[in-house]
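S.K.: I'll drop the sequence and a predicted model, then ask my questions.
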Amino acid sequence: MNLSEETKQLRNSLNHLVRIFENRIRDISRISYYGEFIREYRSEGIYEKFKEFFGEGEFKILGIDGSLTQERRIEMLIFYVCAVGFYGKLTIKNSEVKIDVSRAAEEATVNLSTSIPLWLEDISNIDPNFEYILNDFELIKTIDSIPYALMTMSELKLAYDQLNSEEVKVVVLDRMLSGTYGPAARDFRNLVKRNKSVICKIETPYGNPTMLDINLAGYIGPGGIYIPCRDPYLPYFAIKRLIEKMQKGEEKFKKRDLPRILDLNESLTKEALKDILKLNVKYNGILLNDEGEYITLNKDVMNYWNRVWYATEKLLNKIYNSREKHPLTIDEEEWMTTLDLNTINLYILYSIIDKAVKNGKLLIGIVKDTNSTDLMRSMIPYILTNKNELMLPPRFRSDKALLSLISAINYRSIKVPWRTIEYDSFMATIIQEELDEALEAAFKAAREIIGR
């Protein structure tokens, strides 16, 4: 093929791509329902809302970003992870709300970092799945999971530490909270299935954590986390209620009174009790005593979070502050695995949310996933179904591409700044089934477990 033929072929290919893009533009221009999922900025009542939530005065905003890199020298890997926080100013007074981040890079910063050396042969100690790896792609994926878990940990720990400051009222993370929860919760569940964790090796004033403690902490958190009363959360919903009753002085619980105590119907109560008794058997009877007509939670169960959180802080101190031995080893033979690391990340995330809610702090997670498709795949079809408008949304590679074109084409009617509507993270876990003969749309879970 000579140069002129190549040029002609390239021109034809580019023209074809342009026609495809023009067709997409035409599809977008016909969308009349974009107002259903786009909201313009409104300033009405913003001062009163900020004043009610934060109070009046000058406060700090902290934006946190993480970074990681790794080096390989012969058979040794060295991971470097870091999280850096930049301060901005939030001023709420004189009937005005001002946000100033113009000097963020010049102001004092906070940071958290660590470096982790590993022999390649020791990767199997960190990732339990390493021994099943069959190719280089899976090897690289496994290796990358270690610094990523540590970078996530660095960002979350820095956020937790800064939420203790009275001056800091807003913490902005360069990650979605729901997107952080999913992988952490997945690895926590895998850790529970494995039934082994270095967290149990840590001594605390309340005794060593047990796998029951680790399990309860992963589902219930410090106690203020919402737990839905459905599988797989139902038994933990019930245990949380019983712990709350014990904290008020109750000790024994009549089984026939459980529907009232748990505020559940008979069917759900029976299911919850059955699951609780199974948990008790799994953990060798350390959860409760079954006395036939009554059940009694062991009093030591109330300290599940105290044990787990004390151990978590001790392990965090070892990773970031201790200069003795290796950051990821407990002794010569015990290593923190990626399952342990991400379970710790789950506990930190719970603590951050709990602290923010109790102390009137605002925690913001930024969506930066340029490949996100939640809006197109779930949210827009859901909106159209509720409006009885059965049509297919435009097909784009990502929500970002769709929103960019909608904003550009409708620039006269969509004033900046704007945002998409708020929606629960569970929308990311459902998909629309194909329209049936009656032109009725249905939705189903995209995964086995729908997050809370």
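M.R.: Sure thing, it's come through. On a predicted model such as this, the values are computed, not experimentally measured, just so you know.
S.K.: switch to C-alpha atoms for all contacts and neighbour counts from now on
M.R.: Fine.
S.K.: Which helix or strand contains the residue nearest the centre of the chain?
M.R.: Note on the chain: the residue nearest the mean C-alpha position is Y181, at 2.2 Å, using Cα atoms, centre = their mean. Y181 is located in helix 177-194, with elements delineated by DSSP states H and E.
S.K.: Show me what that helix is packed against.
M.R.: Secondary structure elements in contact with helix 177-194, counted by 3 or more Cα pairs under 8 Å, 6 or more residues apart in numbering; DSSP states H and E, are helix 211-220, helix 338-359.
S.K.: Indicate which one of those helices is closest to G85.
M.R.: With Cα to Cα as the measure, helix 338-359 is the member of those nearest G85 (15.6 Å).
S.K.: Endpoints of stretch 201-217, how far apart?
M.R.: Between the opening and closing residues of stretch 201-217 lies a distance of 16 Å (Cα to Cα, to the nearest Å).
S.K.: What ranges does the stretch 351-452 of the chain have for its helices?
M.R.: Under the criterion DSSP state H, counting those that start in this stretch, the stretch 351-452 of the chain carries helices at the ranges 374, 380-386, 399-409.
S.K.: so what's I214 up against?
M.R.: I214 sits next to V192, Y304, V308 when contact means Cα atoms under 8 Å, 6 or more residues apart in numbering.
S.K.: Report the separation between the second one and L341.
M.R.: In this view, Y304 and L341 are 19 Å apart by Cα to Cα.
S.K.: Please, where are all the strands along this protein?
M.R.: Residue ranges of the strands in the chain, as given by DSSP state E, are 38-40, 57-73, 76-93, 96-100, 110-119, 168-173, 252-254, 288-290, 294-297, 362-365, 418-420, 430-432, 443-445.
S.K.: Okay, buried residues for the first one please.
M.R.: Taking 16 or more other Cα atoms under 10 Å as the neighbour-count basis, strand 38-40 is seen to contain the buried residues I38, R39.
S.K.: take a look at this one as well, against the first:
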Amino acid sequence: MSLATPLTDEAIANNSTIPMWIMTFSEYYLAYKLATEIDGPRIIFLDRSLATSLASLIYDTSRRKLWKSNGSLYGLDVGGVPIDINDLAYGRHHVDNPQLDLPAPRGDYLRYRCWLALERHGPQSLDSLSTLLGITQSDRRRRIERILRKSKLEGFLEELLGTYGLKDRYLGTWTRIKTLINTIGGRMFEEKPKQNPMRVWKNNDWHWLTTQDLAFLTLFTLNLLVEECWRKQILLIGLTKDTAARDLKNHVLPVLSSNKIWSSDITQDDLSRIPNTDRMMLQTLSVFNYESMKVPWSLTEYDSAFLMIVPDFKKQLGFVSGAIRNKITPERLFLKSYIQLSQTDIDPQLRSNVLLLDRLSYPEFDYRLDSTLEFKHVYGNAEETVRPIVFRDKTVTNPIQELVMQTLCAMTSNSIPELFGHNKPLFIADKVAKWHNEEMRRIIDTTGKWLMNNPSLRHFVFYMSTFRERRSEIEGSRRDSF
């Protein structure tokens, strides 16, 4: 999965990526099922970045024009109602938490916030909906009006005497998406299916699930997991061993310094000369300042939205801009930090790798006046407010981070060399997951080789590969023969 580009036509139909998508879906599905148990866990660890996964899945499902043609979820009957484009669009951004003011009523997310407000509060007029969302500016009210009109044309909303409301078929969309996830996930990972679990029955015929379908299923499952963790107060944590993230160095430090929140004489030129990634920068600082940076340590937590927040293009104080097409991802959803857990007894400079940690934010602990910043963002000719969560320094109390650090320190071990400074349960789970992933990959690769070598399919499979792939394979075989 990549943030660089959404899924291409080739990637959607490419069987070689199916094992990776199945494993990703299985991780989130297992976490979701654990969260829904009556006496389930109070803490859930995932061996991946939550914020990056969400952004990647959103992008992988962003090609709306392909939702009908390149997937099998469209038109699939769930609860007697077929899934349509509006159902898929609604589920992509269903992260509903009024206490955290999510989805943020700004930018491209205003559309989904309007839908959720109408679902929660019933039909509303333009004025009453604007009041619910706390929007008073005329330009932003006009944007809401355009959203309502467009949603009506798309068949998602209906209008009666100046009030807009969700059509009856969409009032149960999220419930049907839950049913979809439980049905397909249960068949793939919990039951012994009577037929191939990668096929679904639609329009009186069997249809194969594509990578686009698996991306949607994974995204819906992640949203369900987040919702369940909020509802049950489950601590959701993602740990990443190797990361090339640079948002601390390139976004957080410049934004907070330029807005006089952090005092620093370091310029962007200075930052460009230090180690390239945030992880390497912090590891270098830790090694050369081992006497003052006592292990274990953690960076103060900051909002994952800083992945897309940069200093204002016009250099206005109190303003920020979006990194790509001036867009900023939803804030107050995940919080990020970097941690280092272990060092050797004989050499205090010999330390474990710095890990990237991100976790779900919780309104009762994280969304406070002393932990929230406020910036202005000009988007679409409208001035909007961005409120990321940032624990400015160690004097701002952060009980969740203290709990996380105590827990992680208790769950590491120096007795296994490759586990040094990492999480033991995640290490074991990773080993098991990789074994299953390899087994699935072998099954798919074996099937592919059988098809490629089947004499009756010779003429068909000849055109399954591109000219370059076929040429490369032949040239490689020729080189190997000498």
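M.R.: Noted; the coordinates are in hand. Remember, it's a predicted structure, so these values are computed and weren't measured experimentally.
S.K.: Report the TM-score for the pair.
M.R.: Overlay of the two chains. TM-score (TM-score structural alignment, normalised by the length of the first structure): 0.61; 308 aligned residues with a Cα RMSD of 3.1 Å.
S.K.: thinking again about what came up before, what do we get in the second structure for the residue nearest to the centre of the first structure?
M.R.: For Y181 of the first structure, the aligned position in the second structure is L54, judged by TM-score structural alignment.
S.K.: Looks like that match contacts T218 (just checking).
M.R.: No: shown here, L54 of the second structure and T218 do not form a contact pair, counting by Cα atoms under 8 Å, at 9.4 Å.
S.K.: Might you report the residue contacts of N86 of the second structure?
M.R.: Under the criterion of Cα under 8 Å, 6+ apart, the contact partners of N86 of the second structure comprise E154, F156.
S.K.: Okay, it and S26 of the second structure: tell me how far apart.
M.R.: From N86 of the second structure across to S26 of the second structure, the span is 25 Å (Cα to Cα).
S.K.: and if you look at S130 of the second structure?
M.R.: When distance is defined by Cα to Cα, S130 of the second structure is 40 Å away from S26 of the second structure.
S.K.: And for D430 of the second structure?
M.R.: Shown here: D430 of the second structure relative to S26 of the second structure, a distance of 13 Å by Cα to Cα.
S.K.: For the stretch 51-200 of the second structure, just list every one of the helices.
M.R.: Using DSSP H, counting those that start in this stretch, helices in the stretch 51-200 of the second structure cover 85-92, 110-121, 126-132, 138-153, 173-189.
S.K.: so can I have CSV of these showing distance to E402 of the second structure?
M.R.: Formatted as CSV, the entries for the helices of the stretch 51-200 of the second structure read as follows, by distance: least, Cα to Cα, whole Å:
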stretch, distance to E402 of the second structure
helix 85-92, 32
helix 110-121, 32
helix 126-132, 35
helix 138-153, 40
helix 173-189, 34
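S.K.: What's the match for A446 of the first structure in the second structure?
M.R.: Across the alignment, which pairs residues by TM-score structural alignment, A446 of the first structure is matched by A323 of the second structure.
S.K.: and what of V172 of the first structure?
M.R.: In the second structure, the residue equivalent to V172 of the first structure is F45, according to TM-score structural alignment.
S.K.: okay, now the match of A446 of the first structure: neighbour count?
M.R.: Residue neighbour count, defined by other Cα atoms under 10 Å, stands at 18 for A323 of the second structure.
S.K.: Isn't it up against F306?
M.R.: No: judged on Cα under 8 Å, A323 of the second structure makes no contact with F306 at a distance of 9.2 Å.
S.K.: sorry, back to before: closest one to L316 of the first structure among the strands of the first structure?
M.R.: In terms of Cα to Cα, the element of these nearest to L316 of the first structure is strand 110-119, at 10.8 Å.
S.K.: What are the buried residues along that closest one?
M.R.: Using 16+ other Cα under 10 Å as the test for burial, strand 110-119 of the first structure gives L112, S113, T114, S115, I116, P117, L118.
S.K.: Now the second one: closest residue in space that isn't a chain neighbour?
M.R.: The one in question is S113 of the first structure. Using Cα to Cα, 6 or more residues apart in numbering and skipping the chain neighbours, the partner closest in space to S113 of the first structure is C82 (4.2 Å).
S.K.: Now do the same contact list for that neighbour.
M.R.: For C82 of the first structure, the contacting residues are G66, S67, L68, N111, L112, S113, T114, M151, S154, E155, by Cα under 8 Å, 6+ apart.
S.K.: any chance of the helices of the stretch 351-452 of the first structure in CSV, plus mean neighbour count?
M.R.: Formatted as CSV, the helices of the stretch 351-452 of the first structure follow (neighbours: other Cα atoms under 10 Å):
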stretch, mean neighbour count
helix 374, 19
helix 380-386, 17
helix 399-409, 16
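S.K.: need those in JSON lines with distance to K274 of the first structure, can you?
M.R.: As requested, the helices of the stretch 351-452 of the first structure are arranged in JSON lines below (distance: least, Cα to Cα, whole Å):
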{"stretch": "helix 374", "distance to K274 of the first structure": "36"}
{"stretch": "helix 380-386", "distance to K274 of the first structure": "36"}
{"stretch": "helix 399-409", "distance to K274 of the first structure": "43"}
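S.K.: of all those, which lies closest to I28 of the first structure?
M.R.: Between I28 of the first structure and the helices of the stretch 351-452 of the first structure, the tightest spacing by Cα to Cα is seen for helix 399-409, at 6.5 Å.
S.K.: how about that closest one, which residues of the second structure does it hit?
M.R.: Following TM-score structural alignment, the partner segment of helix 399-409 of the first structure in the second structure covers residues 278-288.
S.K.: mean per-residue distance, that stretch to the first structure?
M.R.: Taken against the first structure, stretch 278-288 of the second structure registers an average deviation of 1.3 Å after superposition, with mean Cα distance after the TM-score superposition for the first structure.
S.K.: Map K274 of the first structure across to the second structure for me.
M.R.: With the correspondence set by TM-score structural alignment, K274 of the first structure lines up against R146 in the second structure.
S.K.: er, I38 of the first structure I mean
M.R.: Using TM-score structural alignment, I38 of the first structure lines up with nothing in the second structure.
S.K.: In contact with I38 of the first structure: list those residues for me.
M.R.: Applying Cα under 8 Å, 6+ apart, we find I38 of the first structure in contact with W418, R419, T420, I421.
S.K.: ditto for L392 of the first structure
M.R.: With Cα under 8 Å, 6+ apart, L392 of the first structure has these contacts: P381.
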